[in-house]
Each structure stands twice: as structure tokens, then as C-alpha cells.
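Colleague: Sequence isn't available, so here's the structure alone:
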């Protein structure tokens, strides 16, 4: 079996997110904890090729990297599955790692917006509109990288 490493020479990950999208934040009937379509909805948030991209380092060696947004979605899904009670097992080390990772992500991506609350628990009183970077452009960049990687690592 021979691989043509030149086919992977275009192995890049450089999402150029230039457009914005509106996001309505509020209650939704999607992304529940344990409904019939829940697993499918959560799996669609994580790219079909997984949450990793592959890049060459300075010596030409290909290294795997997690895409932050997809890694965050993966962690939310890990926590959701643990919370759903599908397992009687104690909280897994992966779940604890994900909780810590999301805590750090929230701190690092500080959002100082204000949300109205209806009670002392902080339940959001109404939905709100946010302007966000267009995440579909990130998905396209991930897909391109994964496609180039697959083609470069397919035997000739």
C-alpha cells in the first residue's frame, strides 16, 4: 500500500468567517436530554467527520487538532448523556474533564451581556436576538480539511 503525501499538501484549516447570523436565544423544543430525536440532533452539531482537523507542523508531520466549537459541543453531549441517566455508573472522568473544559471556555470567551431574569435562579424571562459569527463557514472549513486528509490517506 502506497500513500501519496503530496495529495495532502493542501492540508489547511483557515476559516475566514466574514459574515454574521442572527441567533434567537430562548426555549426550544430541540436538543433535549433524552427524547426520541435527541441523539440525532446532538450528533448533527458535531461534524459528521468528527471534531478534529489535521495540520502539518513545521517538519511536515501531520498532527490532529480539536476544533474548539465542535469540542465544546462534544463535551455538552457527553454531559447530556451522563445526565440522562442512561448509565448507573458514577460520573465518568470524561464528564468531569468536559465540565472543566467548558468552564474554562466560558471564562476565556467572556460574554458580558445582560439577560433579564424572572426569579432568583436566573431563569431567562424572554428570548433574545444575538448576532453571531456564521458557524456554517466553520463547518465548511472543517469539511474541506477532513476531505483533503481523507484523500491524502487513501491508498492509491
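Modeller: Thanks, I have the structure now. Remember, it's a predicted structure, so these values are computed and weren't measured experimentally.

Colleague: Could you use CA atoms for every contact and neighbour count after this?
Modeller: Fine.

Colleague: Please spell out which residues along the longest helix along the chain are buried.
Modeller: In the chain, with assignment by DSSP state H, the single longest helix is helix 135-152. Neighbour-count burial for helix 135-152, counted by 16 or more other CA atoms under 10 Å, picks out 137-139, 141-149, 152.

Colleague: mind putting those residues in JSON lines, distance to residue 31 included?
Modeller: Below are these laid out as JSON lines (distance: CA to CA, whole Å):
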{"residue": "137", "distance to residue 31": "22"}
{"residue": "138", "distance to residue 31": "21"}
{"residue": "139", "distance to residue 31": "19"}
{"residue": "141", "distance to residue 31": "24"}
{"residue": "142", "distance to residue 31": "22"}
{"residue": "143", "distance to residue 31": "23"}
{"residue": "144", "distance to residue 31": "27"}
{"residue": "145", "distance to residue 31": "27"}
{"residue": "146", "distance to residue 31": "26"}
{"residue": "147", "distance to residue 31": "28"}
{"residue": "148", "distance to residue 31": "31"}
{"residue": "149", "distance to residue 31": "30"}
{"residue": "152", "distance to residue 31": "35"}
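
Colleague: Provide the secondary structure category for residue 24.
Modeller: Three-state call for residue 24 (DSSP: H, G, I helix; E, B strand; the rest coil): strand.

Colleague: Surely it and residue 126 touch.
Modeller: No. Between residue 24 and residue 126 there is no contact under CA atoms under 8 Å: 10.3 Å.

Colleague: here's the one I want to compare it with:
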């Protein structure tokens, strides 16, 4: 028999598990298989949004203040596509050593930090931010000791929600029934951006940065 605290913990973890699985399913389709790069409309327009948009029309950037491009220009990404069937995977389990290692490896060892511009200013990209957040939610789901910061979990849930709404993926998915598990047929083929191109570019950027640091020391 469970006491009240154990029942509350079990119920809380079940709700978090359901939220994580829903977010993970939708996010996977968005991340790996998105075909569009349309401008996003946020829930509340940020005051500097117009400034960033105007700056992005400029070809030469100082990478000081807001003077940097809105998107990282990955060479070849726009023409690099893969044809994939979306589906459940045997990989990326939530609590096994192998699964945890696979989640960890989705983000490069240096955290996916890019160094851009003449002064090697550090940046991240939304893809790596979202992957970090999914892993944080996974860790929170498996955390029975309260180690994962609840505020960080809240940030990640909201960030993923906003990115999904921002991209508004409109691929049609057949519906078997209105509610319940398996209601939607989502394992359909997608023409996707080749995310490997992003990893390769991030790795090249990291190596260039390390070489630049070594050259400065010498």
C-alpha cells in the first residue's frame, strides 16, 4: 500500500511523463523533419524584434550588441534534405545508461556553443537549446530526489511549447478517433532538413575556435 506522499509523487511523475512524451513526440517531428524556415510570431512581440529584423537585412555584421544575423547560416543546409519515416525508436530510453548517453550526445560536448564574428562571440542555436530542454525534462521525470530545478523545468516546457507554436507545423496526420492513445497516425514520411549538416558545421566551428585559441597563446 502507498501512503499519501507516495501516491502524490506517483501521480505527479505520471503527469510529467505524459507531458514529456507528448512534447517529445511533437518536438521530434519538428526538429528532425521540419521543411520550412518561416518567420515566427511570438506570444508578445519583443521590443527589440524590429531592430533585429532591420539589422538582419545588413550583410556585414560586427557581432556587437544586436548587430548579428537572426539565423546561423549553415552552408548547404537549405539544399540538404533527407527522406524519413517518423516513428517510435528503440533508442533514447529515459532511464537506462545507454538511453541517457544517447540523450546526452544529442548536444555536442561543448554544449553546442558557437563562436562567431571577429571577437568569437559565443552563441547557441534553437535546435541545441530545444535538445537540452528535452534532456532536462527527461532528467526531471526520472528525478525522485528533487535535484532538477522546477523553475528550469518550467522554462523548458514553455520554451518547447513556444517553439512548436512558432513553427506551426501544418503536416496533415490521419485521425483514427478523437481521443485516447494512438488517436493520430503520425508515423508518416517527411522530407526533412539533414540535421547532420548542422552537427558537422558546429563541430567545424568548435575546431576553428580551439585552433584560434591555440594560435593566440603561441
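Modeller: That came through fine. As the structure is a computational prediction, the values presented were derived from the model and not from experiment.

Colleague: Tell me roughly how far the longest helix of structure 1 lies from structure 2 on average.
Modeller: For helix 135-152 of structure 1, the mean distance from the matching residues in structure 2 following superposition reads 0.9 Å, by mean CA distance after the TM-score superposition for structure 1.

Colleague: so where is that helix in structure 2?
Modeller: Under TM-score structural alignment, helix 135-152 of structure 1 corresponds to residues 195-212 of structure 2.

Colleague: Can you list the neighbours in contact with that stretch?
Modeller: By CA atoms under 8 Å, 6 or more residues apart in numbering, the surrounding residues in contact with stretch 195-212 of structure 2 are 32, 74, 75, 76, 77, 80, 108, 112, 113, 114, 115, 120.

Colleague: Give me the subset of those residues lying in strands.
Modeller: Members of the contacts of stretch 195-212 of structure 2 lying in strands (criterion: DSSP state E): 114, 115.

Colleague: what does residue 15 of structure 1 align to in structure 2?
Modeller: Matched to structure 2 by TM-score structural alignment, residue 15 of structure 1 sits across from residue 74.

Colleague: residues contacting the residue nearest the centre of structure 2?
Modeller: With distances taken as CA atoms, centre = their mean, residue 130 lies nearest the centre of structure 2, 2.1 Å away. Going by CA under 8 Å, 6+ apart, residue 130 of structure 2 touches 156, 159, 160.

Colleague: quick one: secondary structure of it?
Modeller: Assigned with three-state DSSP, residue 130 of structure 2 falls in the helix class.

Colleague: what's the matching range in structure 1 for the helix or strand encompassing residue 29 of structure 2?
Modeller: Under the criterion of DSSP states H and E, residue 29 of structure 2 resides in helix 4-33. Using TM-score structural alignment, helix 4-33 of structure 2 lines up with nothing in structure 1.

Colleague: May I see the buried residues of stretch 46-65 of structure 1?
Modeller: 46, 47, 50, 51, 52, 53, 54, 55.

Colleague: ends of that stretch, how far apart?
Modeller: End-to-end distance of stretch 46-65 of structure 1: 14 Å, with CA to CA, to the nearest Å as the criterion.

Colleague: Relative to residue 66 of structure 1, which of the buried residues of helix 135-152 of structure 1 is nearest.
Modeller: Of all the buried residues of helix 135-152 of structure 1, residue 142 has the smallest distance to residue 66 of structure 1: 10.2 Å, by CA to CA.

Colleague: And the closest one, how far from residue 77 of structure 1?
Modeller: The gap separating residue 142 of structure 1 from residue 77 of structure 1 is 19 Å, by CA to CA.

Colleague: same deal with residue 131 of structure 1?
Modeller: Residue 131 of structure 1 is 24 Å from residue 77 of structure 1, by CA to CA.

Colleague: what's the answer for residue 25 of structure 1, then?
Modeller: Distance of residue 25 of structure 1 to residue 77 of structure 1, given as CA to CA: 19 Å.
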